[in-house]
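S.K.: Let's see this in three dimensions:
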Amino acid sequence: MKALCWHGKKDVRCETVADPRIEEPRDAIVKVTSCAICGSDLHLFDGFMPGMREGDILGHEFMGEVVEVGPGNKKLEVGDRVVVPFTICCGECDQCRRGNWSVCERSNRNKSLAEKVFGHTTAGLFGYTHLTGGYPGGQAEYVRVPYADVAPVKVPAGLTDEQVLFLGDILPTGWQAAVQCEIEPTDTVAVWGAGPVGQFAVRSALMLGARQVVAIDRLPDRLSMAAACGALTINFEEESVLERLAELTGGKGPEKCIDAVGLEAHVPRSLDSLYDRAKQALMWESDRAHVLREMIYACRPAGILSIPGVYGGVVDKIPFGAVMNKGLTIRTGQTHVNRWAEDLLRRIEEEQIDPSFVVTHTVALEDGPQMYETFRDKHDGCIKVVLKPGVSSRATFDERPRP
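M.R.: This next block holds a predicted model:
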């Protein structure tokens, strides 16, 4: 089969690899009909996440048709159309029983490595580092899905791939980020980063009843997409984020702040920015923490910081005294996809939200390596890329209207 494989920093290749096979009784094999490039994949592409090995198959946002089922799997049948959450969960451990799917205690087959880095194991993840199990990912024609009687979400007839694909990651990630904020009708919610997760966090905050939502970014295409649903916007290259947020909140600051950026924050040249880039280059810190610092200073006392943005290691110069003295609450974590998937699928069916709005580029799987660069560099107004396995790179796709 064809798959996108990691061969080092900025080196992704479309290669022929062995087809997956059933290895455990609860497995399923899924023929991928659509997959996507996620911002988290860029952390691998840019070499910021440890634990990658040459030839690893990338991708954790995918869906398709079940073509083979293990003898112990009573949930799925051949022919079922499913979205596969990026977190692999057993459904039986203490954390799964509590609904904390992203910290499943069994699915990470490299538990000892994860424990050394994080203190405790996390769940296994598709197409990510060997810290999270080293499972082959979904940017491929076929995928083996372990514990496939637990996480996969069956797709009702009548919904397109683009409407439901993002149930596997970025839609519930944006939703969880907003839910963690405990939004009240009087709240201002500020969202740093208007990429795909930020777009869903903005819409989720509005759906949950925030008085006003502010999207912070530097790219006009992203800001206009956020504004299309009623968000206010701040271009951080044109005005001070802290000053504008103070103006919008009567000097008090937003009650709730969401970091939808993570470890590769882009900021205007400043001492803060130069400090992070210098320490990262010298390997004295792994993650650029500008957004975290700015949120801490911006947030109103007794507010909540919600962090869906991915961080992989060590950050520096975090003003934790401000966190403590302002009484801020911090909530973060990989997404518990199955905690939210059923409700979000209902909202899609009821047309409360159509997640396909975020798609700007649809290409064949074999064009994926070039699209990694386009997505990373934000060329051609690129916000979200969908890849189609089994389709020729010469195929043309209908252009979606862009907000």
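
S.K.: okay, CA-based contacts and neighbour counts for the rest of this
M.R.: Will do.

S.K.: show me where the protein has helices.
M.R.: Here the chain has its helices, by DSSP state H, at 39-45, 94-97, 111-118, 161-164, 170-179, 196-207, 220-227, 241-248, 271-281, 290-298, 320-325, 337-349, 368-377.

S.K.: ok, so what distance separates the closest residue to Ala36 other than its chain neighbours from Val202?
M.R.: Spatial nearest neighbour of Ala36, excluding adjacent residues (Cα to Cα, 6 or more residues apart in numbering): Val386 at 4.4 Å. Taking Cα to Cα, to the nearest Å as the measure, Val386 falls 21 Å from Val202.

S.K.: the more surrounded of these two?
M.R.: Using other Cα atoms under 10 Å, the more surrounded residue of Val386 and Val202 is Val202, with 34 against 25.

S.K.: tell me the contacts of that one?
M.R.: Contacts for Val202 (Cα atoms under 8 Å, 6 or more residues apart in numbering) come out as 174, 191, 213-215, 226, 231.

S.K.: Same list (those residues) but as CSV, adding neighbour count and distance to Ser112.
M.R.: Output for these, formatted as CSV (neighbours: other Cα atoms under 10 Å; distance: Cα to Cα, whole Å):
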residue, neighbour count, distance to Ser112
Gly174, 26, 30
Val191, 32, 35
Val213, 27, 41
Val214, 24, 41
Ala215, 28, 39
Ala226, 27, 41
Ala231, 23, 44
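
S.K.: from the residues you listed, which single one is nearest Ile353?
M.R.: Gly174 (12.8 Å; Cα to Cα).

S.K.: Tell me which residues touch Asp217, please.
M.R.: Asp217 neighbours (Cα under 8 Å, 6+ apart): 192-194, 223, 233-236.

S.K.: What distance separates the opening and closing residues of stretch 198-217?
M.R.: Stretch 198-217 end-to-end distance (Cα to Cα) = 10 Å.

S.K.: how about it: buried residues?
M.R.: In terms of neighbour count (16 or more other Cα atoms under 10 Å), stretch 198-217 has its buried residues at 198-206, 210, 212-217.

S.K.: Now the two most distant members of those.
M.R.: Greatest spacing in those, by Cα to Cα: Ala210 and Asp217 (19.6 Å).

S.K.: sorry, back to before: closest to Ser306 out of the buried residues of stretch 198-217?
M.R.: Among these, Ala201 lies closest to Ser306 (Cα to Cα), at 10.3 Å.

S.K.: which ones are touching that closest one?
M.R.: 173-175, 177-178, 191, 258, 260.

S.K.: to compare against the first, here's another:
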Amino acid sequence: MTRALHFLRSGRLAWRDREPSRIEDERDAVVRPFVAGRCDGDTVPIHRPVSRAMQLGMAIGAIDPVVGSICGSVPFKGPFGIGHECVAEVVAVGSAVTTLHVGQRVVVPRAVSCGSCAPCRSGLTSKCATTTRATLAAFGFGAACGPWGGMVADTFRVPFADHMPVPVPAGVPLLRVAAASDNLADAWRCVVPPLAEREGGSVLVLGGGAKSIGLYAAGLAVAHGAGQVDYVDDDAGRRDIAESFGARAVTRPDGRYDIVVEATSSASGLRRALRALAPGGVCTAVGYYVATGTRVPLMHMYATDATLRVGVSHAQPLGHHSGRAASRSGMLHDFHVVSSLEVQVPEAEVGSGCEDAAMSWLGAVVRRRMVTTYVTAASRVAATVTSPSGRALWLPPRPTRGAVRAPRPKRASPSSEDAVPAMSG
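M.R.: The predicted model follows:
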């Protein structure tokens, strides 16, 4: 038997036994994840009991029913395998696979895609016509997104292996691409293509909801030659990180911007972002705006000739670019990775240390005895565990307790306009 981490309900995760992953189709691969990222959106069901509230919201028309096609008719109802960002080692390949080999390190995109249908050929891999039954086919979202399970597991099966996994380029530290399955690629599409069309353009990032995406976007904008990068966030720690990347932390937008990244995941933040655009500017919104009626200033956009881009990111085609960008930019230097936390433990402490890795994946503080702990300032959104010999020890044996309890963060009081839970992908 092998193990996979399952979401049970708000505040509760548990390791569950399951049959070993195996090749089911000649085009499959089986991979062993050893660095796992926690998406900004994972924090919503982990830390907030949103399932019944969102079910009621869909029933009364306050939440768009498409949410049910992604998260289930009772959104985020456990148990289901969790996690959709990882770096993994290929451990087996099907007889028809020609581009991967055993031992290769790869990033596995969150969305499951075939690579050959019309949407995939157009770069819309998150809308694959072959794998998508309803709205999205993806790892780590539960049965509504398909039978793929989560990525925080001993091993898992990857279909269409000649297309899906993205090999990690030589020389790229693996922790730097821990979030390339989703969040890093999402940030890349927000700033790098628009900057290619607006050389030296000004960039504004409104952060706080999609925490790591906003920070990645700020760092990428600096690395790709933006003339000005302003970062707005009410969290001092994230402002410090943005400044360490070369961005300017400000309390409010200063003027008008060619490119705006809306990462507050709020309706009010979206309107603020659109009103901050310079003529001909583009705003990319990376949150989940689940309410059925999210107001936007269309007349202002018309007068400004503004563009709003909102939609799922397509990590598979972007993964080839975002990993190299992270390596080139240097914004994610070793042991200060925006979306990673590394814990080094003695061999004798492997059992307890690995259990703490699950705790750190939940955003908890690592409390057990360790040789060295490297902690990021960006909410500890990924974790890996290694021994002094360098052996990867991420996945723990069964904890002595049946589940790991997640600490509940302090909640801000939302305005009535933004009362629907804010999420990000």
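
S.K.: Using TSV, please lay out the contacts of Asp217 of the first structure together with distance to Arg300 of the first structure and neighbour count.
M.R.: TSV is the format used below for the contacts of Asp217 of the first structure (distance: Cα to Cα, whole Å; neighbours: other Cα atoms under 10 Å):
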residue	distance to Arg300 of the first structure	neighbour count
Trp192	15	29
Gly193	19	27
Ala194	21	28
Leu223	24	24
Thr233	19	22
Ile234	18	21
Asn235	21	16
Phe236	20	18
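
S.K.: before we move on, back to that, and Tyr135 of the first structure, which of the helices of the first structure is closest to it?
M.R.: It's helix 111-118; of the helices of the first structure, that one is closest to Tyr135 of the first structure (Cα to Cα) at 12.9 Å.

S.K.: what about that closest one, distance to the chain center?
M.R.: Relative to its parent chain, helix 111-118 of the first structure has a centroid offset of 22 Å by Cα atoms, centre = their mean, to the nearest Å.

S.K.: biggest strand in the first structure by residues?
M.R.: strand 28-37 (DSSP state E).

S.K.: how far apart are that one and its match in the second structure?
M.R.: For strand 28-37 of the first structure, the mean distance to aligned residues of the second structure following superposition is 1.0 Å (mean Cα distance after the TM-score superposition for the first structure).

S.K.: Run the chain-centre distance for that strand.
M.R.: That offset, for strand 28-37 of the first structure, works out to 17 Å (Cα atoms, centre = their mean).

S.K.: what helices or strands is it leaning on?
M.R.: Packing contacts for strand 28-37 of the first structure, counted by 3 or more Cα pairs under 8 Å, 6 or more residues apart in numbering; DSSP states H and E, involve strand 62-69, strand 142-145, strand 385-388.

S.K.: Dead centre of the first structure: give me the residue that sits there.
M.R.: Ile170 (4.6 Å; Cα atoms, centre = their mean).

S.K.: quick revisit: corresponding residue for the residue nearest to Ala36 of the first structure in the second structure?
M.R.: Correspondence of Val386 of the first structure to the second structure, assessed by TM-score structural alignment: Ala383.

S.K.: what's the distance between the residue of the second structure positioned farthest from its centre and Gly115 of the second structure?
M.R.: Relative to the centre of the second structure, and counting by Cα atoms, centre = their mean, the farthest-placed residue is Ala303 at 34.2 Å. Distance from Ala303 of the second structure to Gly115 of the second structure, counting by Cα to Cα: 39 Å.

S.K.: One more: Tyr302 of the second structure?
M.R.: 36 Å.

S.K.: Which one's more surrounded, the two?
M.R.: Neighbours per residue, other Cα under 10 Å: of Tyr302 of the second structure and Gly115, the larger number sits with Gly115, 23 against 12.

S.K.: How about that one: what's its closest non-neighbour residue?
M.R.: Gly115 of the second structure sits nearest to His163 (Cα to Cα, 6+ apart), 5.7 Å away.

S.K.: try Asn110 of the first structure
M.R.: Counting by Cα to Cα, 6+ apart, Asn110 of the first structure lies nearest to Gly133, which is 5.0 Å off, once chain neighbours are set aside.

S.K.: State the number of residues packed around the aligned residue in the second structure for that neighbour.
M.R.: In the second structure, Gly133 of the first structure lines up with Gly146, judged by TM-score structural alignment. Using other Cα under 10 Å, Gly146 of the second structure has 19 neighbouring residues.

S.K.: Run a quick check on Gly146 of the second structure versus Ala137, I expect a contact.
M.R.: Yes. Gly146 of the second structure is within contact range of Ala137, at 5.6 Å (criterion: Cα atoms under 8 Å).

S.K.: Next, work out how far apart the residue farthest from the centre of the second structure and Ala223 of the second structure are.
M.R.: Distance from Ala303 of the second structure to Ala223 of the second structure, by Cα to Cα: 31 Å.

S.K.: before we move on, what about Ile82 of the second structure?
M.R.: 32 Å.

S.K.: With Asn183 of the second structure instead?
M.R.: From Asn183 of the second structure to Ala223 of the second structure the distance is 17 Å (Cα to Cα).

S.K.: same deal with Val260 of the second structure?
M.R.: Taking Cα to Cα as the measure, Val260 of the second structure falls 16 Å from Ala223 of the second structure.

S.K.: what do you get for Gln55 of the second structure?
M.R.: Taken as Cα to Cα, the span from Gln55 of the second structure to Ala223 of the second structure is 42 Å.

S.K.: Same question for His320 of the second structure.
M.R.: According to Cα to Cα, His320 of the second structure stands 17 Å off from Ala223 of the second structure.

S.K.: In TSV: the helices and strands packed on strand 28-37 of the first structure, plus distance to Leu4 of the first structure.
M.R.: Output for these, formatted as TSV (distance: least, Cα to Cα, whole Å):
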stretch	distance to Leu4 of the first structure
strand 62-69	13
strand 142-145	12
strand 385-388	11
